[in-house]
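# Mind looking at a prediction? Sequence and model below.
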Amino acid sequence: MTKLLLSILLFSLTAVRSYAGGIDDIRQALEHSSVSQIQEKVFVHTDNQCYFVGDTLWYKAYVVRADNLQPTDMSRILYVELLSPDGLVVERQNIIINSQGYTCGQFTLRDSLYSGYYELRAYTRWMLNFNVRHHRYRRDETWSFYNKQMAADYFRVWDGLYSRVFPIYSKPEEAGDYDVRSMYQRPKTRIPKQKKEDLIVTFYPEGGHLIQGVENRVAFEAVNQHGEAANIKGTLSADGMPDMEIKTEYMGRGSFTVTPSDKRLKARFTFHDKEYSFSLPKAEKEGVAIQLEDNQVTIHMRQLLPECEYGLSVLCRGKLKYFTGITGFTSTTSSTSLTSTTRITLPIDSLSTGVNDLTIFDSNGQILADRLFFVNRHENDGNIVTAEIDPTHTYQPYEKVDIPVQLAATTEPTVFSLSIFDTNTDEPTYNDGNIMTDLLLSSELKGFIAYPAHYFESDDALHRRHLDLLMMVQGWRKYNWAELSDTARQMRYQPEKGMTIEGYVYKMLSLNEVEPDEILNWQDGVGVLGRKAAEEQDPVDPFGDNTDSEDALLSSTDEIPDMEDTWTSASTFEYGSIGNANDHLGVNHGNLRHEVLIEAELSVGGVFVGGVQKTEGGHFLFDVPPFYGSAYLNMKAYKENDSIKKSMMARKDSKVLDEDAFPDFYVKREVFFPMYTHDYTYYEKHQPDYTDEMLIDTVSEFSMENDVHQLQNINVKGRRRGRRAIDWKKPAFVMDAYELYNEVTDRGLSFGKLDMRQFPVQVCKYLYGNMNRYVKFNVDGRIDGSTYYRNYSPVTNGASDAEKAGIFRANRTSQSLYKKLKLKRLQNIRVFSDYEPRTEDSTMVVSSLLADATVEMETIPNDGVQPSFRDRHIVFRGFNMAEDFYQPDYSNRSLDEKPADYRRTLYWNPNAVTDEQGRFTATFYNNGKETRIRMTAAGVTSDGRLMHSK
């Protein structure tokens, strides 16, 4: 079998900028960015390594400056999120970072959660300035948003945020029975195609380029179709050169040295009795090749411009550590080229421990070669947290336990986090790192690093070799050299010091009002596009701004005509595809031309706090006093000359509680939370102890069948493949309807007023983006057990009458549906879909005649209603409060009085404090059974030392 794969590390060459002072200007720019563009990093210590539905996940978060790893003095708010296996946010917490750079909290893993692999993600707003890119989207997809900027903001993807994946198992059928760990994943209607066995090999020339006529070192990485490392060997060949044996050394990585000609190199491997062939890219005639051995860099430059200056820089976590011009070349000339070679010795002793980035560049700021390498000066080796725990000792039920803990090299009281837990549910994991391995290594690289502790367990030649191979197969840079050398770069976000309400005001668009009689046509994908014109009218410019005109906008105080009087018959309506109902609005709407007043009122526990300000370029920013829990936020915008009758304090606005009325302006909060996440790597969702066959079965069959997955005794029951009925009891996503409407509005998908015609599609676009497709996806709307809405035609043009009659149709009156679809009647939105944003569903079979997602409107029981508003009415989240960990005291209880105790985490203290000699004693009571225990700990001192347990 021959498979051609062209994969090579290519660094983007930025547009050439002018540096009048040559490389000295670049040096000054890098020195400046070492201060102005310091990144922050997060590490989260959790109380356990796996959880069960119904547990509480306790965490301690450490936020540090990237340049010196000392506690941050920048941000004071951290966002911690729990994401589902599908990649949707289950819960987001806003927590205060104290002056020592740490904070703590907890997630309650409620019973309604599906079991599976969940992600813990954490970041500050300042961190969102860096490592951002865009998910693929088409130009016409921006038309669903108010303007292109809102679309671009939605489709942003961040790399390098803190992320950790852990299993959450199903709740035991019998309380406390943790011996069998099961996963009941959510049911789906269609089974994806299985990946065929494959070998994927990616080649990484050292420095980023393969250069003709000079010695190049090339690293490579081999994985199978699931991303699992493949240890292989093969041959490298080219016309005119003998075959060279190449092989992997560790975790599917290896390297070879070759001097390429103008002939293509080809690598051949045998994997599982199949032959694979890979062509390397054609070597370049000019450029730079580098080789780093210990502290010496050999630089080969071929056919470069002699009038340019060339330099070398070394950055560590974004801070400039070394800079020099490149001189002292030894040149060799052939009939076809000029090659210059020089060697530079790096001052390793003055570099920082961690991942360092070596860059070769010219005086125009163009990167010619780039390479990561790791420096370990061992200053953190002694920062160990130890405990007097005998792993073979068994503690008796309810026994009082005292565990002495010692922090090494500590001469003052030190705060650290400590967890002690039952080893009965311990399981092997590829994530065996700690705060030191994470902040120094794993967080500097893209993707998950399996067995990070391996690279620190010894400093011998073998482990250094394995670590260097890891450095060479990285094509991503956490600290972008081109951005760091750009003195004109502006930061979009500033470090947050407190809560704010920020956003923009836009003109209100003239949405077509929903005619109740049209709703029965929605199930066929048909809706009202507008009213037929009685006579010729002047065309309206959809891009124009008429905010100065007295009658340009429907004011909230204007009387809205009764719909039965105005829309007298169906003949006055123009019908068409429901997806085209807003075409008359135009696209890419601009900002306000004239400033307005924006008013905000916050209700916290019966106390009202409010303010009014005039927009600046449509922008507003309110400072919010800190509070815990939730509050109600009301916002509205109006013209300055309407302030007397529109002010909230005046209480003269009679249309406030009328959701059918049009607001004067579209008020949109500035939201920055990431919508996208990454797919799990093989090593994040698998465990070392289990066989390959068992793991693959787990991923393929069980993920689609609603059966039991037992990790210790795998039992996969397959069914005949095909489409299954939707299980209406098990949605993929559930959210409060009003809250979801607000989220859709703040993302620019809804324009300040509920649009019943588009709401089901808006919900799906908010959750799923474009489903990673090049065509639109189909959406059904459902209420009271019936389908009332489709954004597509459920039959083809040539369908027979019998086929048309077979389409399921809602049996409801139009007026009844119209009333139930209002915000005041809706309680929850439940979404059903096979699509998983995390995996982007690349193998899912789709149909143009079936729904890809179903949005179910769940009404308030017993015809209940809730207040609904014309203007923005939002549940505003304050800070989350850390609770106290439950630790029972059995000292005064008799055996008969002692309750059933199934705790797995026996002791959790996020803020343990040592004495001046670094000593601490953890005291607790065992659970209700015989137990062996283990400990994990983490801490960061004020001078940046990383306290860690092994």
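Happy to help now that I have it.

# Going by C-alpha atoms from here, please, whenever you check contacts or count neighbours.
OK.

# Can you report how many residues lie near the closest residue in space to residue 442 that isn't next to it in sequence?
For residue 442, ignoring the flanking residues on the chain, the nearest one in space by CA to CA, 6 or more residues apart in numbering is residue 449 at 6.0 Å. Using other CA atoms under 10 Å, residue 449 has 20 neighbouring residues.

# What distance do you get for residue 449 to residue 59?
21 Å (CA to CA, to the nearest Å).

# Can you show me the strands along the stretch 351-500 of the chain?
In the stretch 351-500 of the chain, the segments counted as strands under DSSP state E, counting those that start in this stretch are 354-362, 367-375, 385-387, 400-407, 415-422, 500-507.

# Quick check: what element follows the last one along the chain?
In other words, strand 500-507. strand 526-531 (DSSP states H and E).

# Comparison target, given below:
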Amino acid sequence: MAFKAIGTNGLGAAISGKITDSDNNELAQLITLNAGMGSFLLKPQSGKTYKANISFADGSTKSITLPKVLDTGYVLSVYQPVKDSVLVRIQASATLQQSKVIVVAQSSGETIFASPVTLSGPITSLWLDRRSFPSGIAQLTLFSADSEPLNERIVFIKGDDKMQLALKTEKAVYKSKEHIQLDLSAKDGLGAPTSGNFSVAVIDASQIPVEESAESTIFSNLLLTSDIKGYIERPNYYFTAQTDTADTALDNLMLTRGYRRFEWNTINTTINTKPAFEPEGLGSAISGKVTGLDRKPSPHATVKLLSVRAGLLKDTVTDANGRFSFDRMFIADSIKFTIQARDANNSNKVRIELDAGPEVDFGDKKDAKNNTAIATAARKKSISSK
């Protein structure tokens, strides 16, 4: 289990404490590693309740009752004990053992692993090839045999695909305004030379001190902060300190902030949902409505659009409400069109009502009178109807 303590300023707060059961037995210690986050192991027992007894930095204490433990269910755990493998461990309660589940692992929108698994006992373990995952956040989901989501866990994979950059100068010390030549060496994760486009920023470290662990870099943004919700304190800390403590703190971050952008069970209900706004397409569109002289909609009317200069000749048929649309037309500026329509009885005694084009925003200029005249001229349609 993982937790995060947040102070009144919204930032992580260091705490300590212990987990006790309903018989007041101490089961685990509470210790924060970074930004108020920590984790502990707990094997709950049916019929018992648990509390977190917390001590704060100012000496105050608080007792919090943990959520009630379910009698049946699954536990999905992910470990990285060795550099080349990811261990996925599935624990099941007695009534769910020997059941069938599905394990799906994703990273950057790509499915890395997907397979049905038959649980062989209280604990079933899977070993995944770590080299199959790109560096970044991986999402592992446990489904039932009926494809219902049961558990989800996200982990951060530190792979060997990071580019290796090295800068070298001819001298260690240079005079003021002296020409400096830099030699840049770029290699891929396997140590082979690679190409790319690079930029360099040079600052005076004595004038602008930099704490690397507190910075937000391109690397930490692309692989970490852009992929999980909320504010992350000192994101670069998890990458500058290559220690077991930093790796454990990073896993605590995954556990406490691992709620994803969507829920699996909403996919089936939204896949056929029409969006409130149509996506912006390429090209231009002209749409409108055909009515009779009595202004009633004229369904199944034939509408033709002609532009000699643009080389366009299109036709369409109105729907039940008399509406029509010519979409995805790539046209130049100041093109004139002619639109003709005939009703279902081939009569030309109809009216064509064109939809208004987009408004032109000229901003807050001093010459409001001229702006009004320009806007009025811009909104005039260069389309005639017959």
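Structure received. Worth saying up front: this structure is predicted, and the values here are computed from it rather than measured.

# Which one, of the strands of the stretch 351-500 of the first structure, ends up nearest to residue 460 of the first structure?
Proximity to residue 460 of the first structure, assessed across these by CA to CA, is greatest for strand 367-375 (13.4 Å).

# what's the angle from the closest one to strand 354-362?
Strand 367-375 of the first structure and strand 354-362 meet at an angle of 160 degrees, taking axes from the mean of the first three to the mean of the last three CA atoms, to 10 degrees as the criterion.

# what's the average distance of strand 367-375 of the first structure to the second structure?
Following superposition, strand 367-375 of the first structure is found to deviate from the second structure by 1.2 Å on average (mean CA distance after the TM-score superposition for the first structure).

# What residues in the second structure pair up with that strand?
Aligning strand 367-375 of the first structure against the second structure (TM-score structural alignment) gives residues 149-157.

# what comes into contact with the matching stretch?
With CA atoms under 8 Å, 6 or more residues apart in numbering as the test, stretch 149-157 of the second structure has contacts from 74-78, 130, 133-144, 250-251, 254-255, 258, 264-265.

# Generate a ChimeraX selection restricted to the buried entries among the residues you listed.
Selection of buried members from the contacts of stretch 149-157 of the second structure for ChimeraX, criterion 16 or more other CA atoms under 10 Å:
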select :74,76,77,78,130,133,134,135,136,137,138,139,140,141,142,143,144,250,251,254,255,258
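
# Count the residues that sit near residue 105 of the first structure.
The burial count for residue 105 of the first structure: 21, using other CA under 10 Å.

# That one against residue 60, yeah?
Yes - in this structure, residue 105 of the first structure is within contact of residue 60 by CA atoms under 8 Å, at 6.6 Å.

# Residue 86 of the second structure versus residue 159 of the second structure, what's the distance?
For residue 159 of the second structure, the distance to residue 86 of the second structure (CA to CA) stands at 11 Å.

# Name the residues contacting each of the two.
In contact with both residue 159 of the second structure and residue 86: residue 130, using CA under 8 Å, 6+ apart.

# Which one's more surrounded, those two?
More neighbours surround residue 86 than the other of residue 159 of the second structure and residue 86, with 20 against 16 (other CA under 10 Å).

# Identify the residues contacting the helix or strand hosting the more buried one?
Assigned by DSSP H and E, residue 86 of the second structure belongs to strand 85-92. Identification of contacts with strand 85-92 of the second structure by CA under 8 Å, 6+ apart yields 72-81, 119, 121-131.
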